[in-house]
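Participant: Below are the sequence and a predicted model for it; my questions follow.
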Amino acid sequence: NRIQIKITYTLEFLSAFHLGTGLPNGLIDRAIARNKDGYLYVPGSTIKGVVRHRCEQLAKLYGLEANEPHTEESQRREANIRDPDIITRIFGSRFLPATLYFDDATMLEEDRAAYFDGSKPDDGIYKAKQIEERTQVSLSRRTRTAKSGRLYTSEYGIKSLRFKGQVYGIIDGLALEDEPEYNYSLLLLVAGLKSIDRIGGNKSSGAGQVTCTINDPVLVNGNSVNQRYLLELAPENLEYYKLAREMQA
């Protein structure tokens, strides 16, 4: 059962966060990702990875087959494109291209406006308010002590910033028995997206705490659906998924 969906959501950071570029920027050793206009954003690839991880955790919670990527066993099972597991149905694999797309999440307009400094937005001064700089020291995993001469400076986005993104495309999965206009893959995706609580680097030190709000309506084959309704459908139906899959085999 293949259905076309469009989900919009809002991320709100509850703590400072680091979504790095992997490159330095002047005196900054670990720069944060910015778009072409200089605003912070959350890369779609990062969101996809986090949502996939949460969906894998939920699938295992419900006793569903969920292959972890990059293992020999997962590669063998991914090749079985006739009967892929629910994670592969949502996110695709090397053998089964994904048909869902995760856009970059961009800063809300009202949050962007909060960083304008006077009447000269082009001077770039206001954009510095999006970030804070932290100087840290590298630690030795072996001795658990600071490494000599290993200070580095990182950029962090400030807490309370909000970003809006969307997931859209075709999602494949087994249809619900009582409501065939929806499928199990959609329910797991919505539950996984809603459960996001951390994004980015330095999570062990408290960075990247976030909440995800799914905005109404969710579009399913062009029809509007309340996100709360889909979230309520998820627990009882995902418990039934394994049996439903065996019955439809």
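Facilitator: Perfect, thanks for sending it.
Participant: C-alpha only now, for contacts and for neighbours.
Facilitator: Noted.
Participant: what about V51, how many residues close to it?
Facilitator: Around V51 there are 22 other residues, counting by other C-alpha atoms under 10 Å.
Participant: And for N215?
Facilitator: Neighbour number of N215 under other C-alpha under 10 Å is 15.
Participant: For the chain, which segments are assigned as strands?
Facilitator: Along the chain, the segments classed as strands by DSSP state E run 2-13, 41-42, 100-102, 105-107, 131-139, 146-157, 162-172, 210-214, 218-220, 223-225.
Participant: got another, please set it beside the one above:
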Amino acid sequence: MVQLSSLTQNTVSIQLTALIDSALCVGAGGSSGSLADKPIVRNARGQLLIPGSQLKGRLRHECEKLARALQWPICESPVPQTMCPQVGLYSSDFQREAYRVQNKQFANGRPQHHCLICQIFGNPSLASRIEVDDLVCQVEPDNLPEVLRPGVTLNRRRRTAADQRLYFLETSPVNVQLPFSGHLHLEPNCPPQTKPLILAALHHIHALGGSKSAGLGWLTWQPFNQTLVDENWRSLLEGKAS
């Protein structure tokens, strides 16, 4: 589900609901209380969740691809030396009004220029302008059995299974359409391209968690308001990053 609502006068919240079409595997390193070598991450109430940091990282990756497709100049993350504002010092493509950040200057007084992706998701010198909540499973943990999925480490050189390398992953139950819900909050000073860019990026996220190539973590965002998405995507295409 994608539902827009105002939290305050100038802040917008996007409600997200993902239906997990297959088993979900989001590992919690260092966790105990399970027979699995890689237990699934839970909150303090024992509810399954998808960390907001993981979703935010995927959103940034997809927004970067869309920005490149729209021929908007963006920096090269995640290396700080190739990110804004340093890249704006020697690239004339970044010297545009839409990339200039108010109240951000270098020591010599020159204004800082940050690409739209950095203005939305942040970088080492600029705070993020969006906040992503954890997506929490809406089914009570008492109603979800522990599911262990066996696996084995492969010896790439011998192209066979490695000796004594059996392991177990904990996953959510298979094919039960578990709903995971949370919110994405847009701060008042977000660029105008933020909302349509994020809604478009969500269409490109089809799986989250680990072992996606093995069929885990596949999801559907439900239900999309297609009219809302189409209108925002059209405004994004018509918008000018100049």
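Facilitator: Sure, I can see it. Predicted, not measured: the structure shown is a model, and the values here were computed from it.
Participant: Could you point out which of the strands of the first structure sits nearest P24 of the first structure?
Facilitator: Nearest to P24 of the first structure, of all the strands of the first structure, is strand 146-157, at 9.0 Å by C-alpha to C-alpha.
Participant: mean offset of that closest one relative to the second structure (after superposition)
Facilitator: Its aligned residues in the second structure lie a mean 0.8 Å from strand 146-157 of the first structure after superposition (mean C-alpha distance after the TM-score superposition for the first structure).
Participant: most tightly surrounded among the strands of the first structure?
Facilitator: Across these, averaging neighbours per residue (mean count of other C-alpha atoms under 10 Å) puts strand 41-42 on top, at a mean of 24.
Participant: Would you check the span in the second structure matched by it?
Facilitator: Here strand 41-42 of the first structure aligns to the second structure at residues 49-50, judged by TM-score structural alignment.
Participant: hmm, back to that, out of the strands of the first structure, nearest to R34 of the first structure?
Facilitator: Comparing the strands of the first structure under C-alpha to C-alpha, the one sitting nearest is strand 41-42, at 6.0 Å.
Participant: helices or strands up against the closest one?
Facilitator: Here strand 41-42 of the first structure touches strand 105-107, going by 3 or more C-alpha pairs under 8 Å, 6 or more residues apart in numbering; DSSP states H and E.
Participant: what packs against the strand it packs on?
Facilitator: Counting by 3+ C-alpha pairs under 8 Å, 6+ apart, strand 105-107 of the first structure packs on strand 41-42, strand 162-172.
Participant: which residues in the second structure does it align to?
Facilitator: The alignment of strand 105-107 of the first structure onto the second structure (TM-score structural alignment) spans residues 135-137.
Participant: Among the strands of the first structure, which comes closest to N202 of the first structure?
Facilitator: Proximity of the strands of the first structure to N202 of the first structure was assessed by C-alpha to C-alpha; the nearest stretch is strand 146-157, lying at 10.2 Å.
Participant: what's the angle between that closest one and strand 131-139?
Facilitator: Angle of strand 146-157 of the first structure versus strand 131-139, following axes from the mean of the first three to the mean of the last three C-alpha atoms, to 10 degrees, is 160 degrees.
Participant: What span of the second structure is strand 146-157 of the first structure aligned with?
Facilitator: Mapped onto the second structure using TM-score structural alignment, strand 146-157 of the first structure covers residues 161-172.
Participant: can you give me the helices in the first structure?
Facilitator: 44-61, 72-78, 86-91, 109-113, 184-194, 227-248 (DSSP state H).
Participant: Quick one: distance of the third one to the chain centre.
Facilitator: Okay, so that is helix 86-91 of the first structure. 15 Å (C-alpha atoms, centre = their mean, to the nearest Å).
Participant: What is it packed up against?
Facilitator: Looks like helix 86-91 of the first structure contacts helix 44-61, strand 162-172, helix 184-194 (3+ C-alpha pairs under 8 Å, 6+ apart).
Participant: What of the last one?
Facilitator: Contact partners of helix 227-248 of the first structure among helices and strands, from 3+ C-alpha pairs under 8 Å, 6+ apart: helix 184-194.
Participant: Report the mean deviation for the helix it packs on after fitting onto the second structure.
Facilitator: Mean for helix 184-194 of the first structure is 1.6 Å (mean C-alpha distance after the TM-score superposition for the first structure).
Participant: Trace R60 of the second structure over to the first structure, please.
Facilitator: Taking TM-score structural alignment, the alignment pairs R60 of the second structure with R52 from the first structure.
Participant: what's near enough to touch its match?
Facilitator: R52 of the first structure makes contact with 87, 91, 192, according to C-alpha atoms under 8 Å, 6 or more residues apart in numbering.
Participant: in the second structure, which of those remain in contact?
Facilitator: For the contacts of R52 of the first structure, the subset whose aligned partners also touch in the second structure (both residues aligned by TM-score structural alignment, their matches' C-alpha atoms under 8 Å) is 87, 91.
Participant: Mind putting the contacts of R52 of the first structure into a markdown table with distance to G63 of the first structure and neighbour count?
Facilitator: Converted to a markdown table, the contacts of R52 of the first structure look like this (distance: C-alpha to C-alpha, whole Å; neighbours: other C-alpha atoms under 10 Å):
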| residue | distance to G63 of the first structure | neighbour count |
| --- | --- | --- |
| I87 | 13 | 23 |
| F91 | 19 | 22 |
| G192 | 15 | 21 |
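Participant: Just send the contacts of R52 of the first structure back as a markdown table, with distance to K164 of the first structure too.
Facilitator: Shown next, in a markdown table, are those (distance: C-alpha to C-alpha, whole Å):
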| residue | distance to K164 of the first structure |
| --- | --- |
| I87 | 24 |
| F91 | 21 |
| G192 | 17 |
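Participant: which one among the contacts of R52 of the first structure gets closest to N25 of the first structure?
Facilitator: Of those, the one sitting nearest to N25 of the first structure (C-alpha to C-alpha) turns out to be F91, at 33.1 Å.
Participant: Would you agree that closest one is in contact with D85?
Facilitator: No: using C-alpha atoms under 8 Å, F91 of the first structure is not in contact with D85, being 10.3 Å away.
Participant: Not counting sequence-adjacent ones, nearest residue to the residue nearest in space to the middle of the first structure?
Facilitator: For the first structure, I47 is the residue whose C-alpha lies nearest the centre (C-alpha atoms, centre = their mean; 2.4 Å). Nearest-residue entry for I47 of the first structure: F102, 7.2 Å, with adjacent residues in sequence omitted and distances by C-alpha to C-alpha, 6 or more residues apart in numbering.
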